[in-house]
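Asks: Here is my input; please provide its structure:
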Amino acid sequence: MILDQLLILPLFLLFLILSILFKIFPFQSKLPPSPIALPIIGHFHLLGPLIHHSFQKLSLRYGPLFSLRLGSVPCIIASTPEYAKLLLKYNDLSFNSRLYNIAITRLTNNSSIVFGPYGPYWKFIRRLSTNELLGSHTMKNFLSLRESEYRRLLRVFASKSEAGEAVNVTNELLKLSNNVISKMMLGRAEDVMSVVRDVTRIVGEFNVSDYIWFCKHMDLQGFGKRIEDIHGRFDALMEKVIAEREELRKKKQNGERKDIGGGDQPRVKDFIDILLDFSEDESSEIKLTRVHIKSLISDFFIAGTDSIAITTEWALAELINHPEVMKRAREEIEDVVKSKRLVNETDAPNLPYIQAILKETFRLHPPLPLVSRECVQDCKIGNYVIPAKTLLFVNVWAIGRDPSCWENPLEFQPERFLNSDDLEKKNMGPIDVRGQHFQLLPFGSGTRLCPGLNLAMQELPTLLAAMIQCFDFKVVGKHDKLINDDEQDNIALVDMDERPGLTAPRAHDLVCVPVARFKEVTILDT
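Replies: I've put the predicted structure just below:
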C-alpha cells in the first residue's frame, strides 16, 4: 500500500507537468514541422537581422509550411502561394488579427487600423478610412496636391542637374511622400520623416520581452526608452496640430473657409477635419476620441510615407541597373505624351510597361516582406491544428523569389507580366496587386488588405514615369559597384542590400547626379 502511494506521487507530478506544458503549448504535436528548439529562447538563435531571409532558408529545409517557437510564442511560416491562399483567404476569419507587441501597443494606443484587433471599432475605422478618407472622390479632390508635389520634386532634380550636383534621392522621395500624406491629413506639410522611420524600424525588430514570458516586464534591449522617445516626439507634434485645428474650427464656425492655396474655390476637407467631424457627431456608432485620432494619423503616416518612397526607390535602382528596361519605359512614355507635356495620373492606365515595372519591383522588393497575422481560434490546416494565439508569417519576399512560381526569379524582368504565354505556363492569368493573386501580395490580402492600396497605385506609376521621363541618373554613392560595358567603362551599379525593419528599404541612401533629358526643363511648367 505504501509502495503504491509512493508510485502515485511521481505519476501525479508527471501528469501535472504535462498538463502545464500542454496548456502553454497546446497541440504542439500537430503543428507543422519544426527545427529542434533551445530551452527558453526557442528558435531565436536561427534568425538573423533580416527575418524574411532567415525564414526562406528554413523553408528550404523544413518545407513550405513550418513552425517555430520564438521564446514561448508558437509561430507558423508559409512560403508558397498555395499556403498563403489557404491561410489568408479560406481561413481569413481565423487569422484576422494582427501581431501586437510592446512597441505597437504603446505607439498606437491600441487604436490602430493597421494593427488593431478585429472588432466593432476596427470595422468602423476601416469603413471610415475606405469610404471617407481614401475613397475615389477624396483621391480626386487631392489630385492637384499630388501633382504639385511631383513637380516640386522634379524641380529639385532640375536645379541639381543644372549645377551638376548630387542629390539624395532617398531623402527627396521620403519628403515627397511625407508631404502628400501630411497635406492630405493635416492640410499642411509637417516633417515627420525621421519619426516615421524610427517607428517602422522599432516595430519590425524582435524584442525579447515580447516573446519570452518571464522577460515581459524587463527591458533587456533598451526598447522601452526608445519607444517612449518616439511616442513622445510624435504625440507632441500631433497634439499641437490637433489643438491648432480645433481652435481654427471654433473661429471659422460662422464663415466659409477657403482653399488651402487661396482662390475662390471652397476648401477641400483634409483628413483631420473629417476625423474631428466624426468625433463631434453624437449620433456616430463609434465615438472617436483624441487618442483615436492621433493613432489614425500615425497609421497613415507610417503606411503612406515609407512604403511609397521605398517602392519608388527600389524601382529606380533596378532601372539604373537595367538601362535596357529604362529605355523601353521611356519609349512607352513618349508614345503616350509625345514629349510635349509631363506625364500625369490619367496616363497611368496607358502605361502597361510602367505598371509591369512596378509589379516586378513588388515581386523582388515587397515593401512589407512579411504579412503577419495572429490566429484568433483553433484552426485546422490540412493535417495540422494551429492553436489560437499562434503567430502567422506569410513570407511574401520568399514567394516572389520561388523558382516554382517564377522563371529566373532573381532576375529583374518586367516583361514577365506582359507575356501571356509565360503566364499560362505557370497557370497564371493577368496578375494584379489587390490581394487576389497570392504569388504577388505587396498589400496583403483578405480582411486586412491595405486600405491605402488605391492611393499607392495612383501615386507610384505617375511618380516613377515622371522621374524617368525627365532625367537620367548617375550614381555617385560610396556603396556602388562598378562594371565594364562594351560602350562605356565604369558604369556604376546601385547596391541592392536591405536594411532590417517592418518594411524593407535599401540599406544605403540612393545618391545620384540627375541629368536633364531636355535642354530646358520647360515641361515642368506646362
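
Asks: drop to CA atoms for contacts and neighbour counts, all remaining ones
Replies: Noted.

Asks: show me where the stretch 251-400 of the chain has strands.
Replies: In order along the chain, the stretch 251-400 of the chain carries the following strands (DSSP state E, counting those that start in this stretch): 370-374, 379-381, 384-386, 391-395.

Asks: Let me know which of those is the nearest to D480.
Replies: Between D480 and these, the tightest spacing by C-alpha to C-alpha is seen for strand 370-374, at 27.4 Å.

Asks: Run through who's touching the closest one.
Replies: Residues lying outside strand 370-374 but in contact with it, judged by C-alpha atoms under 8 Å, 6 or more residues apart in numbering, are 52, 95-99, 388-397, 444.

Asks: What residues of the top helix by length along the chain count as buried?
Replies: With DSSP state H setting the assignment, residue counts place helix 290-321 as the longest helix in the chain. By neighbour count, with 16 or more other C-alpha atoms under 10 Å as the criterion, the buried positions of helix 290-321 are 292-321.

Asks: tell me the contacts of the nearest residue to L88 once chain neighbours are set aside?
Replies: With sequence-adjacent residues excluded and distances taken as C-alpha to C-alpha, 6 or more residues apart in numbering, L88 is closest to G446, at 6.0 Å. Listed by C-alpha under 8 Å, 6+ apart, the contact partners of G446 are L88, K89, D92, G435.

Asks: Now the second one, please; I'll put the structures next to each other:
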Amino acid sequence: MFYYLLFFVWFFTAFLVHYFIKTFLKPACQVHLPPSPPSLPLIGHLHLIGSVLPKSFQDLARHYGPLMQIRLGAATCVIASNAAVAKEIFKTQELNFSSRPEFGSSEYFIYRGSRFVTAQYGDYWRFMKKLCMTRLLAVPQLDKFTDIRDQEKVKLVESVMSCAKEGKLCDLSSEFTIYTNNTICRMAMSTRCSGSDNDAEEIKQLIKTCLALAGKLSVGDILGPLKIFDFSSTGKKLVGALKKYDRLVERIITEHEEKAVKGAVVERKDLMDILLEIYNDPAAEIRLSKNDIKSFLLDIFFAGTDTTSAAMQWAMGELINCPRAFNKLRDEINTVVGNNRLIKESDVQNLPYLRAVIRETLRLHPSAPLIIRECAEDCKVNGSIVKAKTRVLVNVYAVMRDPESWTNPDEFMPERFMESSKEKIGEHQMEFKGQNFRYLPFGSGRRGCPGASIAMLVMHAAVGALVQCFDWKVEDGDKVDLSPGSGFAAEMAHPLVCYPVKHMNLFN
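Replies: This is a model prediction of the structure:
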C-alpha cells in the first residue's frame, strides 16, 4: 500500500504540473482543434457525462457542435454527431480512419494480435474481410443453414408457447439470447445447447462473462497508466474466462480435425470447417493460426449474440408500446403468410412493413451506438484538426436521431421506411450498406459490419413469428420500459419480461 500511495502522489503531482504548463503556458500559435466543453483537472469532462454515453454525447453536441473533443479522465477522444461529419470520416477520408484503436481490455486479451474486429488496417484485416465476404458470411454460405435458423425459430416459438399455456411471464431477453446463441453456434461449429456437453450453453455464459468484464475494463481507460494495476482484478477474471473459452473451442477444433482425418463426409461446411481448411492450406494467401480461428469465432459471438438479441428486444418493446404498428404488422403477415403456417425467411421479401419495423428499430436503437476509429495521420475534419492516433467516436445514435435529418426523430414510425414515404435519401430507399450517412446501423465503408446479413435474417423471422403467434401483456402497466442501458451498450436497462397470450398455435 505504501508504494501504491507513493506512486499516486507522484502521478498526481506530475499531472498537476502538466496541467499547469498546458493551461497557462500555451504557445501563441494554437492548432485549431475541435471545440470542447470546459474541463476539470484530472477528471476532464466526466462530470458532464451521464450513465448513457451516446445520449450524453448527443446532448453535448447540441451545444458544442457535430465534432467535439471530450476528455474522460486520462482518455481523450473526438466525437462526430451528424451525417455530414460521418460522411467525412467514413467516405471522404475513409483510408485515414480505417483502423481501430486498442482500448480497455486489449492488454488482457489472450488472442492479442489475432482479432479481426480490432485489427489494424493491413494485410491480415483485408484477407479476413475478403474471406468473410466471399465464403464465411457470403449469401451462398448463409443459405446452406436456412433450415438451422428455421429450427431455432420454431424452438423459440415453442418455448414462448409453453409460457403462454402456463400463464407465466416470459423473459424475452433470455429467450432471444438462447435463440441467437444456438443459431450462431450451429452455423459456426455445428453445436447447440443439447446433449451432455451443452457446449453452446457454456459458450453463452462465457461470452456473457467476457462482455461484462471487458465493459468494466473499458471504463478503466480513464485511469490512464494506473489501469495496469488492475485494482479490482477484473483483468485477471477476463483472462480466466477467455482461457475457459480457449479450452472449449480447442476441443471442438480437435473434434472437427478428427472427423477430417477419418475422411467423414461433411454435408455442409460450418465456419470452423472453412477456417480449418485455410489453416491447413499451404498455398493460402495468409496462413491462419489456431489463435486466429478462435479469435475470429469469439468476435462472431461477441458481435452476433447479445447485440442481435438486444435489437429484437427493442423491436418487440416498441411494437408492444405501439398497438397500431403491431396490428398493422400482424395484418401484413396474415395477408402474405396466412394462418396455417409459421413465417419463413423466404416470406420477408414480401413483407415490407416487417422490414420497415426492423429498420426503424435499428435507427432508434443501433446495436453499436458508438463506432470507434483511429486517425492515422493529422487531417482536417469539419474545419478542425484531428491529430494522428486520436480516437474518433462516431455517435450513430445521435446521427440517426438528428432532427435536421429525420422528422420526429425520437418517435417509432416504421412508415418512414416504406416505399411511399417521403423520407428518403436522394432517389434511393434506405439501405444497410452505409452509403446513406444519416442511417448507419451497421457502420460504413471498409470497416462496416460484415455480419449484417446474418443479423437481419435472424431478426426478421423471429420478430415476425412472435407477432404472428402471440399477443403481449406488460406485467406492470400498459407500456414496456424502454429506458436504455448504461455505458457503451445497446441493450435495455431492464430485461423485456411480458405475459405472452396465445393468438395462433401452429404446433397442434
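
Asks: Superposed, what's their TM-score?
Replies: Comparison of the two superposed chains (TM-score structural alignment, normalised by the length of structure 2) gives a TM-score of 0.88, and 479 aligned residues with a C-alpha RMSD of 2.5 Å.

Asks: State the distance from the residue nearest to L88 of structure 1 to H231 of structure 1.
Replies: Relative to H231 of structure 1, G446 of structure 1 is positioned 30 Å away (criterion: C-alpha to C-alpha, to the nearest Å).

Asks: for M184 of structure 1, same thing?
Replies: Here M184 of structure 1 is placed at a distance of 22 Å from H231 of structure 1 (C-alpha to C-alpha).

Asks: With neighbour numbers in mind, choose between those two.
Replies: It is M184, of M184 of structure 1 and H231, that has more neighbours when counted by other C-alpha atoms under 10 Å, with 24 against 18.

Asks: Surely the more buried one and I274 touch.
Replies: No - with the criterion set as C-alpha atoms under 8 Å, M184 of structure 1 and I274 do not qualify as a contacting pair; they are 10.9 Å apart.

Asks: how about the strands in structure 2?
Replies: Remark: strands assigned in structure 2 by DSSP state E are 67-72, 75-80, 170-171, 370-374, 379-381, 384-386, 391-395, 470-474, 497-502.

Asks: Any idea how many residues pack against the alignment partner in structure 2 of C215 of structure 1?
Replies: By TM-score structural alignment, C215 of structure 1 lines up with L226 in structure 2. L226 of structure 2 has 16 neighbouring residues, counting by other C-alpha under 10 Å.

Asks: repeat for the one 10 residues further on
Replies: Using other C-alpha under 10 Å, K236 of structure 2 has 13 neighbouring residues.

Asks: In structure 1, what residue corresponds to it?
Replies: So K236 of structure 2 corresponds to K225, using TM-score structural alignment.

Asks: measure that match to N101 of structure 1 for me?
Replies: When distance is defined by C-alpha to C-alpha, K225 of structure 1 is 15 Å away from N101 of structure 1.

Asks: so how far is stretch 21-38 of structure 1 from its chain's centroid?
Replies: Offset of stretch 21-38 of structure 1 from its chain centre (C-alpha atoms, centre = their mean, to the nearest Å): 31 Å.

Asks: Kindly check the end-to-end length of it for me.
Replies: 15 Å.

Asks: For it, buried residues please.
Replies: Buried residues in stretch 21-38 of structure 1, defined by neighbour count with 16+ other C-alpha under 10 Å: F25, P26, Q28, L31, P32, P33, S34, A37.

Asks: Ok, stretch 398-415 of structure 2 next?
Replies: Residues A398, V399, M400, R401, D402, S405, W406, P409, F412, M413, P414, E415 are the ones in stretch 398-415 of structure 2 that count as buried (16+ other C-alpha under 10 Å).

Asks: next one: stretch 70-85 of structure 1
Replies: 70-81, 83-85.

Asks: against structure 2, where does the longest helix of structure 1 fall?
Replies: Residues 290-321 of structure 2 are where helix 290-321 of structure 1 aligns, with TM-score structural alignment as the criterion.

Asks: what separates that stretch from the chain centre, distance-wise?
Replies: Its chain's average C-alpha position is 6 Å from that of stretch 290-321 of structure 2, according to C-alpha atoms, centre = their mean.

Asks: What of stretch 416-424 of structure 1?
Replies: Here the centre of stretch 416-424 of structure 1 is set off from its chain's centre by 27 Å, with C-alpha atoms, centre = their mean.

Asks: Between its first and last residues, how far does it reach?
Replies: From its first residue to its last, stretch 416-424 of structure 1 covers 11 Å (C-alpha to C-alpha).

Asks: Show me what that stretch is in contact with.
Replies: Stretch 416-424 of structure 1 is touched from outside by P352, Y353, A356, K359, E360, G429, P430, I431, with contacts defined as C-alpha under 8 Å, 6+ apart.

Asks: Among those residues, name the ones in helices.
Replies: Of the positions in the contacts of stretch 416-424 of structure 1, P352, Y353, A356, K359, E360 sit in helices, assigned by DSSP H.

Asks: which one of these is nearest F278 of structure 1?
Replies: Within those, proximity to F278 of structure 1 (C-alpha to C-alpha) peaks at K359, which comes in at 36.7 Å.

Asks: any idea how far stretch 415-431 of structure 1 is from the chain center?
Replies: For stretch 415-431 of structure 1, the distance to the chain centre is 26 Å (C-alpha atoms, centre = their mean).

Asks: again but with stretch 246-256 of structure 2, I slipped
Replies: The offset between the C-alpha centroid of stretch 246-256 of structure 2 and the centroid of the whole chain comes to 26 Å, using C-alpha atoms, centre = their mean.

Asks: which part of structure 1 lines up with it?
Replies: With the alignment judged by TM-score structural alignment, the segment of structure 1 matched to stretch 246-256 of structure 2 spans residues 235-245.

Asks: buried stuff in the matching stretch?
Replies: Within stretch 235-245 of structure 1, judged by 16+ other C-alpha under 10 Å, the buried ones are D235, M238, V241, I242, R245.

Asks: And stretch 133-142 of structure 1, by the same measure?
Replies: Burial within stretch 133-142 of structure 1, assessed by neighbour count using 16+ other C-alpha under 10 Å, is assigned to L133, L134, G135, T138, M139, F142.

Asks: Residue range in structure 2 corresponding to that stretch, please.
Replies: When stretch 133-142 of structure 1 is aligned against structure 2 using TM-score structural alignment, it corresponds to residues 136-145.
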